[in-house]
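In: need coordinates for the below:
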Amino acid sequence: MKNIALTIIATLFCSSLFAQAAAHFTTSGTVEYEKRVNMYAIIKKRLSNDEGGFATQAFENYKKTQPQFKSLKSTLTFTGNKTLFTPIEPTEAGNSWFSDMPEGKQQNTIYTDLNTNVATSNKAVFEEKFLMKDTARKINWKITDETREIAGYTCRRANAVIMDSIYVVAFYSDEIPVSGGPESFTGLPGMILGVALPHDNMTWFATKVTDMTIPENQMKIPAKGKATDYKGLEATLKKVMKDWGNWGQSYLKIFLL
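Out: The predicted structure is shown next:
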């Protein structure tokens, strides 16, 4: 009996070692994201006080030629606990009165050093470029037991509220032990592969993860634009948009996201 027990223990121990050896964690590579924006919903909310006006008529024409959901692509490159989020320019430019709405664009190129918790962002605000360097956004995540699969990875859900009013749902995978994510979403115990802003009608979800070695020279920190930090950019935008009403408030929120 003693020999049988020792054999069982040895077998279990070896199985555990094999399982650990088989486990693979992605620590360097790229994540491809698709951003989807419900333009109809966003424009409708923006025009709530323009019933029958010029903008409402423009919206009706927009719906005849443009899809409800706008799709945009981006890439997150990561290695050495550093990430670089880079938008991919769309192949077709919009030709509508609503084409310049910031919700339907990707304004930010963001380099985040997760070791120092510092983010450097190149931000396009209409025709002007800002270079914002500041502490990475601190997000008080609440992790749940809900899971789903994204791009072949098992992800766990987490919820948060940022900027006082934006409700965020995120899905992260600890199979990629890097606390990064698309745009400025970071701070979970694994890579964020999905983000939804359900009340703001937009999502970012990974479509592909590539496990590969990334050369250091590929992780280029943004360097162009008018130097500022988060508070400086916020003050500048508030000053410019103070008379823009609801449109200005919405633009302010998306530019600071």
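In: contacts, neighbours, all on C-alpha from now
Out: Fine.
In: number of nearby residues for Ile143?
Out: Neighbour count of Ile143, defined by other CA atoms under 10 Å: 16.
In: and what of Ile88?
Out: Neighbours of Ile88 under the rule other CA under 10 Å: 15.
In: so it touches Leu72, yeah?
Out: Yes. Taking contacts as CA atoms under 8 Å, Ile88 lies within contact range of Leu72: 7.5 Å.
In: just the helices in the chain please.
Out: With DSSP state H as the criterion, the chain has helices at 2-22, 39-46, 54-65, 230-240, 245-256.
In: among those helices, which comes closest to Lys142?
Out: When the helices of the chain are compared by CA to CA, helix 245-256 sits nearest Lys142, at 22.3 Å.
In: tilt between that closest one and helix 39-46?
Out: Going by axes from the mean of the first three to the mean of the last three CA atoms, to 10 degrees, helix 245-256 is angled at 130 degrees with respect to helix 39-46.
In: what's near enough to touch the nearest residue to Thr112 once chain neighbours are set aside?
Out: Among residues not flanking Thr112 along the chain, Ala119 sits closest, at 4.3 Å (CA to CA, 6 or more residues apart in numbering). Under the criterion of CA atoms under 8 Å, 6 or more residues apart in numbering, the contact list for Ala119 reads Ile110, Tyr111, Thr112, Asp113, Lys133, Asp134, Thr135, Ala136.
In: the structure of the following sequence is requested for comparison with the preceding one:
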Amino acid sequence: MFKFISTNKTVLNGMVLFISLQIYSQYGNVTYTNEASLSFYFKTMKENDPSKFQKFEQMAEYEKEMMGQIDYILKFTYEKSIFKPSIQGDENKQLLKTKQTEGIFYNGPQSNYFYTNRRFKDYNVQLDPIKWELTSESKEILGYTCHRALGAKVYNDSITSDQTIEAWYTRDINVTHGPKGINGLPGLILEAHQGGYHFYAEEIDLDSKQVISKPKKGEEINEAEYYKLMRSAVKN
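Out: Below is the predicted model:
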């Protein structure tokens, strides 16, 4: 009897170890396209102050055009991920400049931020969490069953954003990562919509091993402060 219990305990421990190795060995990368629309800032301006928007309409449309030309890549392990534009050397200077201002998003066990250089200054922007609501809706993306979730940023642990984030994640790839700092769901995010960004996974490679390091640091600033600072660049 004692041998039977011991054997089963050994088998159970082996199964736990096997499952743990399977989980923690998860890695790969995802390529996304962005079907850009007007940014949340310009969209709100257009709805609330059409006369003001007319002054910036050309700028808003140009921003949308540039953003729609950018592909992105998410590289991930079980614990860490890094998300950034896919840079091609033969692209025009303006597109490359736009990509560089997009920044690099890093997600790790104790860090969730993005690094960018704006106005000739490096910033290390600490990202606020997203409060998620899981729904029962599902659909297939690239052969994976994905589930819909709706979320909103929670700034300073108390202020909930009025901008809704929509994400479609698959439990078949057991990591919590996604594009542009959109993460925290029980599976890899293959489609996401936030403001003027509309990310769609085009290719998934689970055979590509990744070595992920934190980007270099800049001036630390929280997310709300950073976007307030960037909006101040658009003068009345």
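In: any chance of the contacts of Ala119 of structure 1 in JSON lines, plus distance to Pro177 of structure 1 and neighbour count?
Out: Converted to JSON lines, the contacts of Ala119 of structure 1 look like this (distance: CA to CA, whole Å; neighbours: other CA atoms under 10 Å):
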{"residue": "Ile110", "distance to Pro177 of structure 1": "19", "neighbour count": "26"}
{"residue": "Tyr111", "distance to Pro177 of structure 1": "18", "neighbour count": "27"}
{"residue": "Thr112", "distance to Pro177 of structure 1": "15", "neighbour count": "27"}
{"residue": "Asp113", "distance to Pro177 of structure 1": "14", "neighbour count": "21"}
{"residue": "Lys133", "distance to Pro177 of structure 1": "24", "neighbour count": "19"}
{"residue": "Asp134", "distance to Pro177 of structure 1": "23", "neighbour count": "16"}
{"residue": "Thr135", "distance to Pro177 of structure 1": "21", "neighbour count": "15"}
{"residue": "Ala136", "distance to Pro177 of structure 1": "18", "neighbour count": "20"}
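In: how far off centre is stretch 13-26 of structure 1?
Out: Using CA atoms, centre = their mean, to the nearest Å, the distance from the centre of stretch 13-26 of structure 1 to the centre of the chain it belongs to is 32 Å.
In: hmm, I was thinking of stretch 134-152 of structure 2
Out: 16 Å.
In: repeat that for stretch 97-112 of structure 2.
Out: Here stretch 97-112 of structure 2 is found 9 Å from its chain centre; the criterion is CA atoms, centre = their mean.
In: and the gap between the spatially most central residue of structure 1 and Ala235 of structure 1?
Out: For structure 1, Pro182 is the residue whose C-alpha lies nearest the centre (CA atoms, centre = their mean; 2.7 Å). Distance of Pro182 of structure 1 to Ala235 of structure 1, given as CA to CA, to the nearest Å: 25 Å.
In: what do you get for Thr30 of structure 1?
Out: Distance, Thr30 of structure 1 to Ala235 of structure 1, by CA to CA: 34 Å.
In: have a look at the two and say which one is more surrounded.
Out: Neighbour totals were compared for Thr30 of structure 1 and Ala235, and Thr30 leads with 22 against 10 (other CA under 10 Å).
In: isn't the more buried one up against Thr207?
Out: No. When contacts are counted by CA under 8 Å, Thr30 of structure 1 is not listed as touching Thr207 (10.9 Å).
In: now do the strands in the stretch 51-200 of structure 1.
Out: Secondary structure of the stretch 51-200 of structure 1 (DSSP state E, counting those that start in this stretch): strands located at 69-79, 82-88, 108-113, 118-125, 128-135, 142-150, 153-162, 166-173, 191-197.
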